[in-house]
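Q: With the input below, show me the fold.
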Amino acid sequence: MKAFAFAAGVVLATGAVAETPQLTVYTYDSFVPDWGPGPQVEAAFEETCGCDLNLVAVGDGASLLARLRLEGERSDADVVLGLDTNLIQSARETGLFAPHDVDAEFDLPVAWDDPVFVPFDWGYFAFVKDAGLEAPGNFRALGDSDLKIVIQDPRSSTPGLGLLMWVKAAYGDEAPEIWEGLADNIVTVTKGWSEAYGLFLDGEADMVLSYTTSPAYHLIAEEDDSKAAVPFDEGHYMQVEVAAKLAGSDQPELADAFLRFMVTDAFQSIIPTTNWMYPAVMPEGGLPEGFETLIAPERALLLPSEEVPALREEALDEWQRALSQ
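A: Prediction:
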């Protein structure tokens, strides 16, 4: 009888494990590692959901959309986290996403009422340098300088695409001239942000395309004040990162629960010192000490998301032609 009872217990326990629902979230590479938000987000959400949160790293931000287009309605993803304002319109046009039921007061520099995409953080693109380096304060002067920079590929990386839109928003029809000037400053173009920032830290370039918030990581996590973002006269292009539910999710209620969790203090308080961005909803404790030292762009640039797809093709062509000469 004891053996039978034990065996029955094993069967019941195994059944309970098998019945634990799993929520699959596609996100970008830097969200998932131990030093990123992923582990803390996973632990905090699993405390509330009675589920298994499966975070799947899929390259950089722009790679997320490419992966979803490839998989289509067959995708295993329930939620995608890591698209941004430059990709929203293209993502919407796939028809793969469903409306959300999130109700939140967002702390963003722009009004937000999108019925499908929910913001989880935001920031400004910037070039990061060693604090002691004298660096030009605009794209024209940078192109005239001898400084070496590392940037990301706009076809796979949201910062890379953000740089294209930054130049386009600031210079319009003069963008090809700006890229011609920058071409010989570019040491290499990486697939994603992590590779580019690593090359900069290894001394392979004078500056790297990143964010105005990047120096906060060095200051807070490493007690190192040797990095700084360069303020640009043209202003800085803004990025709002978003998440959305897949219409084909087989866990729609869990997906909705995750999106609602994403705008709570439990999630948002993790963002500043793991993703090193500004939270979309200000945590109760505010921003960590050190964020007050960051540059504050005098001019914020952001193209309407519905205009980006057409401008992207034009800007990408300008970028490719300049770099191929």
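Q: Only C-alpha atoms from now on, for both contacts and neighbour counts.
A: Will do.
Q: can you pull out the helices in the stretch 51-200 of the chain?
A: 61-71, 88-93, 139-144, 158-171, 175-182, 193-201 (DSSP state H, counting those that start in this stretch).
Q: mind listing what's buried in the longest one?
A: Residues 158-170 are the ones in helix 158-171 that count as buried (16 or more other Cα atoms under 10 Å).
Q: follow-up on the earlier one: can you list the helices of the stretch 51-200 of the chain in a markdown table and add distance to residue 127?
A: Below are the helices of the stretch 51-200 of the chain laid out as a markdown table (distance: least, Cα to Cα, whole Å):
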| stretch | distance to residue 127 |
| --- | --- |
| helix 61-71 | 19 |
| helix 88-93 | 24 |
| helix 139-144 | 11 |
| helix 158-171 | 10 |
| helix 175-182 | 13 |
| helix 193-201 | 11 |
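Q: what's the most buried one of the ones you listed?
A: helix 158-171 (a mean of 23; mean count of other Cα atoms under 10 Å).
Q: And that one, how far out from the chain middle?
A: 15 Å (Cα atoms, centre = their mean, to the nearest Å).
Q: and which of the buried residues of helix 158-171 is nearest residue 276?
A: Set against residue 276, the nearest of the buried residues of helix 158-171 by Cα to Cα is residue 159 (14.1 Å).
Q: from memory that closest one sits against residue 124, does it?
A: No: with contact defined as Cα atoms under 8 Å, residue 159 does not reach residue 124; the gap is 9.8 Å.
Q: one step back: out of the buried residues of helix 158-171, flag the one nearest to residue 239.
A: residue 162 (7.4 Å).
Q: Let me know the distance separating the closest one from residue 106.
A: Distance of residue 162 to residue 106, given as Cα to Cα, to the nearest Å: 22 Å.
Q: can you map out the strands along the protein?
A: For the chain, the strands defined by DSSP state E cover 22-27, 52-57, 79-84, 97-98, 118-130, 149-152, 186-190, 207-211, 227-229, 236-246, 278-279, 300-301.
Q: okay, those strands in a markdown table with mean neighbour count next?
A: Shown next, in a markdown table, are the strands of the chain (neighbours: other Cα atoms under 10 Å):
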| stretch | mean neighbour count |
| --- | --- |
| strand 22-27 | 23 |
| strand 52-57 | 18 |
| strand 79-84 | 26 |
| strand 97-98 | 20 |
| strand 118-130 | 25 |
| strand 149-152 | 26 |
| strand 186-190 | 17 |
| strand 207-211 | 26 |
| strand 227-229 | 23 |
| strand 236-246 | 25 |
| strand 278-279 | 26 |
| strand 300-301 | 17 |
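Q: to compare against the first, here's another:
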Amino acid sequence: MKQNKPEYLVAAMAFTVFVALCLNGGETNNTPPNLTAKPTLTVYTYDSFNAEWGPGPKVFPIFESQCNCKVNVITAGDTGQVLNRLILEKDNPKADVVVGIDNSFLSKALSAGILVPYSSRNIEKVPQRLRFDSTGSLTPYDYGYVTFVYDSSKISPPNSLLDLLDPKYSKKFILEDPRTSSPGLIFFMQTVQALGEDKAWVYWRNLSKQALAIAPSWDEAQTLFSSGEAPMYLSYATSPSYYVEYENKTNFLAVDFSEGLLEQVEGSGIVKGTRNVELAQSFIDFTLTPEFQNELPQTQWMFPVLPDAKIPESFSYAVKPNKTLTLNTNLTSEDTQRWLAQWEDAVKA
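A: Sure, this is the predicted structure:
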């Protein structure tokens, strides 16, 4: 039998509904909580990796479709600037993964304690010589050689590092700051290894005066070169391949220094403190798959670490150094900081 509610109870219920409507702006919300929201992976990287022409816009959507997740990409200048941001956020990390820390910044990253080791299930596909981090905190994904790219229609190339001090190259080339730029740091270390510490500081005192500018990043150096400010800039041995492929220019060539070229290897790693460990591990594995590796040559303009990755014909214009220099793996973060302090003194002199 249906019973009628007492009048005082009906009044109380009506008042409760009225208050609830007032608190909700007069609207009711019957939408259930979203229990199926996609997880988000936050990735830190340098500007050019996620530029319109970089690999980011191609590889990140592929990973999103595979993991049924969202990738939140945050760029912060060049490699050194990305690493500095990770160090500043160490006690309250915002990133899950970092992409683009190379062998020149390895000691700084390890000493800062911002990464956690992970051995990718695909790591055995990578040649041993390219596995630059014995701790497993950084997984290699590409490599290349840092050198100068020059416009052969405007200038003849130097044959050695010392040739750059020739008056004919005065204000004809653009360097990059080794404190913030990864190719800048690689080239700086190349000069120290090739010339020795004592001679290197004298060399840089003179070299800095010869240069048109010392750009804070590769992007800014490349912009100055492209705008015609100087006919030579610090870049990569593979850069001529880009100009052939996309600008149909064969006059932009790379220098093969007689002292040799230092090999740069870039890696990705999991940020210590991430709450998305499994998702981060899946991304590291993804960087060593054909879907990721095959995109690198014509977006990153570096050699992929997987030997069977596809290489375009334009890479025939890339310089293969007659002598390859390997970064000293015993170099500590303290050594690097000491060198950079001496570099600062040299260029200010």
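Q: Mind checking the TM-score on these two?
A: Once superposed, chain against chain, the TM-score is 0.91 (TM-score structural alignment, normalised by the length of structure 1); 316 aligned residues with a Cα RMSD of 2.1 Å.
Q: What residue in structure 1 is paired with residue 279 of structure 2?
A: Under the alignment defined by TM-score structural alignment, residue 279 of structure 2 corresponds to residue 254 in structure 1.
Q: do you know how far the equivalent of residue 204 of structure 2 over in structure 1 is from residue 244 of structure 1?
A: Matched across to structure 1, residue 204 of structure 2 falls on residue 179, judged by TM-score structural alignment. Distance, residue 179 of structure 1 to residue 244 of structure 1, using Cα to Cα: 34 Å.
Q: for residue 192 of structure 1, same thing?
A: 22 Å.
Q: same check, this time on residue 316 of structure 1
A: 26 Å.
Q: cool, residue 260 of structure 1 as well?
A: Distance, residue 260 of structure 1 to residue 244 of structure 1, using Cα to Cα: 11 Å.
Q: ditto for residue 175 of structure 1
A: In terms of Cα to Cα, residue 175 of structure 1 sits 32 Å off from residue 244 of structure 1.
Q: Looking for the alignment partner of residue 318 of structure 1 in structure 2.
A: Residue 318 of structure 1 maps onto residue 342 in structure 2, by TM-score structural alignment.
Q: Spit out the contact partners of the closest residue to its match other than its chain neighbours.
A: Computed as Cα to Cα, 6 or more residues apart in numbering, the closest residue to residue 342 of structure 2 that is not its neighbour in sequence is residue 201, at 7.0 Å. By Cα atoms under 8 Å, 6 or more residues apart in numbering, the residues touching residue 201 of structure 2 are 342, 343, 346.
Q: isn't residue 94 of structure 2 right up against residue 42?
A: Yes: the criterion here is Cα under 8 Å, and residue 94 of structure 2 meets it with residue 42 at 7.4 Å.
Q: what's near enough to touch the residue nearest to the match of residue 279 of structure 2 when sequence neighbours are not counted?
A: Leaving aside its chain neighbours, residue 254 of structure 1 sits nearest to residue 23 (6.7 Å; criterion: Cα to Cα, 6+ apart). Counting by Cα under 8 Å, 6+ apart, residue 23 of structure 1 makes contact with 51, 52, 53, 54, 77, 78, 79, 251, 254, 255.
Q: Now do the same for the fifth one: its match in structure 2.
A: With TM-score structural alignment as the matching criterion, the partner of residue 77 of structure 1 in structure 2 is residue 95.
Q: Could you report the neighbour count for its match?
A: Number of residues near residue 95 of structure 2 (other Cα atoms under 10 Å) recorded here: 24.
Q: which residues touch the nearest residue to it once chain neighbours are set aside?
A: Closest residue to residue 95 of structure 2 apart from its sequence neighbours, by Cα to Cα, 6+ apart: residue 42 at 5.1 Å. Each residue near residue 42 of structure 2 by Cα under 8 Å, 6+ apart is listed here: 71, 72, 73, 74, 94, 95, 96, 97.
Q: Kindly recompute the last result at 10 Å.
A: The neighbourhood of residue 42 of structure 2, defined by Cα atoms under 10 Å, 6 or more residues apart in numbering, consists of 70-74, 94-98, 274, 276, 280.
Q: Output those residues as JSON lines; include the columns distance to residue 260 of structure 2.
A: Formatted as JSON lines, those follow (distance: Cα to Cα, whole Å):
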{"residue": "70", "distance to residue 260 of structure 2": "42"}
{"residue": "71", "distance to residue 260 of structure 2": "39"}
{"residue": "72", "distance to residue 260 of structure 2": "39"}
{"residue": "73", "distance to residue 260 of structure 2": "36"}
{"residue": "74", "distance to residue 260 of structure 2": "35"}
{"residue": "94", "distance to residue 260 of structure 2": "39"}
{"residue": "95", "distance to residue 260 of structure 2": "36"}
{"residue": "96", "distance to residue 260 of structure 2": "37"}
{"residue": "97", "distance to residue 260 of structure 2": "33"}
{"residue": "98", "distance to residue 260 of structure 2": "30"}
{"residue": "274", "distance to residue 260 of structure 2": "40"}
{"residue": "276", "distance to residue 260 of structure 2": "42"}
{"residue": "280", "distance to residue 260 of structure 2": "36"}
